[in-house]
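Engineer: Sequence and predicted structure below; questions after.
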Amino acid sequence: MAGDNPDSNLIYLHGDLDLKIIEARCLPNMDLVSERLRRCLAPFDLCRKPCTSSTRGNHHHHRKIITSDPYVTVCLAGARVARTRIISNSQNPVWEEHFKIPLAHPVSQVEFEVKDNDVFGADLIGIAILPAKRIASGELIDEWFPVIGSNGKPPKPDTAIRLQMTFIPCQQNPFT
């Protein structure tokens, strides 16, 4: 379709993006596959801690709930411009991370990739997309954005990421 051409929405974002990645909610449990693999290997003792004098005789096994280890990357026109820390075992992570990102990119949208850190590499949970036109307006944006999986739907109902940002064009920056 002609209206779907991303180049028709290109905007040159030249300035500073004041971004806060606050939190996410209702993330799916992406570590189920890793946990199942660990259980399959358990009879072969490949994933068990070595027995030490302090653990000998202690046969109480507490099941630890394994969930996702999420983090967020911020991408513009294929360039990763920011990344949060990993929050271990959380389906509702709180990052509260602040970034000041200098931009000089022709983009149609900004992508916030929510990923799960895993032993076998990162798995994409989903992406929240914000149109560049909205960012360029300079308005304060503080809201929840839906996270959409690779199938075009949210991985779970109400999966979302909370972001806060303001774009300051270089013409308005007193230090340029």
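Structural biologist: Received the coordinates, thanks. Everything numeric in this text was worked out from a predicted model, so none of it was measured. Residues are numbered from 1 along each chain as shown.
Engineer: hey, let's count contacts and neighbours off CA atoms from now on
Structural biologist: Fine.
Engineer: which residues does residue 118 contact?
Structural biologist: Residues counted as contacts of residue 118 (C-alpha atoms under 8 Å, 6 or more residues apart in numbering) are 31, 34, 69.
Engineer: Look up how far residue 92 lies from residue 78.
Structural biologist: Going from residue 78 to residue 92 by C-alpha to C-alpha, to the nearest Å gives 27 Å.
Engineer: Which ones among the contacts of residue 118 map onto strands?
Structural biologist: With DSSP state E as the criterion, strands contain none of those.
Engineer: how far is the longest helix seen in the chain from where the chain is centred?
Structural biologist: Taking DSSP state H as the criterion, the chain has its longest helix at helix 32-41. Averaging C-alpha positions (C-alpha atoms, centre = their mean, to the nearest Å) puts helix 32-41 23 Å from its chain's average.
Engineer: buried sites along the helix or strand that it is followed by?
Structural biologist: Heading C-terminal from helix 32-41, the first helix or strand you meet, by DSSP states H and E, is strand 70-76. Residues of strand 70-76 classed as buried under the neighbour-count rule (16 or more other C-alpha atoms under 10 Å) are 70-76.
Engineer: here's the one I want to compare it with:
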Amino acid sequence: MAQILLHGNLHVTIFEASSLSHPGRASGGAPKFIRKFVEGIEETVGVGKGSSKLYATIDLEKARVGRTRMLGNEPVNPRWYESFHIYCAHLAADVIFTMKADNAIGATLIGRAYLPVAELLEGEEIDRWLEICDDKREPVGESKIHVKLQYFGVDKDRNWARGVRSVKFPGVPYTFFSQRQGCNVGRISLMP
């Protein structure tokens, strides 16, 4: 699929995932009571990973633009209910939601869900369950992720590129710019 320029604001909410299976675990596809039993034994004996901490990321092709917090109490049906306001100027064919299980070193890929960028261009809100797929884009069991997205292109924003027109302007909303090493710019207040 051809890449499309997303230049504007992308509002994304990751609600939850369901029926996740962990391909790297012996208890991955087992029913919940068996999985809890096996994970408890693994943790007690010290041979297993214990309960996984899951998180999801948002990518525009290879650019990571968002990440949820890690959840450890729901390894099969995690619920984040996290929203992101993403300023973007990216070429992408898909918005990619990646599910991972955190490890002591690195992370284990559970799968990825894809939403074509072309579906966002009209600016309509998309609220959908997406199938989680493996590297070959084949569904991973019945795993799904519930997301909501809406794209606001710069061509629809009448204030885009007009600069600061008021002394009461509080700054760019929903952003944080960390100070870089060697930078002499400090935090200032416009309010007296």
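Structural biologist: Thanks, I have it. This is a predicted model, so every value here is computed, not measured.
Engineer: quick one: the aligned partner of residue 131 of the first structure in the second structure and residue 125 of the second structure, what's the gap?
Structural biologist: Using TM-score structural alignment, the equivalent of residue 131 of the first structure in the second structure is residue 116. Between residue 116 of the second structure and residue 125 of the second structure the distance is 14 Å, computed by C-alpha to C-alpha.
Engineer: To what extent is residue 125 of the first structure buried, counted in neighbours?
Structural biologist: The tally of other residues near residue 125 of the first structure (other C-alpha atoms under 10 Å) stands at 24.
Engineer: Report the contact partners of it.
Structural biologist: Residue 125 of the first structure makes contact with 27-28, 30, 113-116, 149, 155 under the criterion C-alpha under 8 Å, 6+ apart.
Engineer: swap in residue 143 of the second structure?
Structural biologist: Here residue 143 of the second structure is in contact with 17-21, 131-132 (C-alpha under 8 Å, 6+ apart).
Engineer: Would you mind checking which of the contacts of residue 118 of the first structure is nearest to residue 87 of the first structure?
Structural biologist: Nearest to residue 87 of the first structure among those is residue 69, at 5.4 Å by C-alpha to C-alpha.
Engineer: three-state assignment of the closest residue to that closest one other than its chain neighbours?
Structural biologist: Leaving out its chain neighbours, the residue that sits closest to residue 69 of the first structure by C-alpha to C-alpha, 6 or more residues apart in numbering is residue 88, at 4.4 Å. Counting by DSSP: H, G, I helix; E, B strand; the rest coil, the backbone at residue 88 of the first structure sits in coil.
Engineer: Can you tell me the number of residues neighbouring the counterpart of residue 88 of the first structure in the second structure?
Structural biologist: Under the alignment (TM-score structural alignment), residue 88 of the first structure pairs with residue 72 in the second structure. For residue 72 of the second structure, the count of nearby residues is 15 (other C-alpha under 10 Å).
Engineer: pretty sure residue 72 of the second structure is touching residue 54, no?
Structural biologist: Yes: Residue 72 of the second structure is within contact range of residue 54, at 6.3 Å (criterion: C-alpha atoms under 8 Å).
Engineer: sorry, back to before: now do the contacts for the match of residue 88 of the first structure.
Structural biologist: Residue 72 of the second structure neighbours (C-alpha under 8 Å, 6+ apart): 51-54.
Engineer: quick revisit: ok, so of the contacts of residue 125 of the first structure, who is nearest residue 16 of the first structure?
Structural biologist: Closest to residue 16 of the first structure, out of all of those and judged by C-alpha to C-alpha, is residue 113, at 20.1 Å.
Engineer: For stretch 82-96 of the first structure, buried residues please.
Structural biologist: For stretch 82-96 of the first structure, by 16+ other C-alpha under 10 Å, it's 82-84, 86-87, 89-95.
Engineer: coming back round to it: which of the contacts of residue 125 of the first structure are buried?
Structural biologist: Applying 16+ other C-alpha under 10 Å to the contacts of residue 125 of the first structure, the neighbour count classes 27-28, 30, 113-116, 149, 155 as buried.
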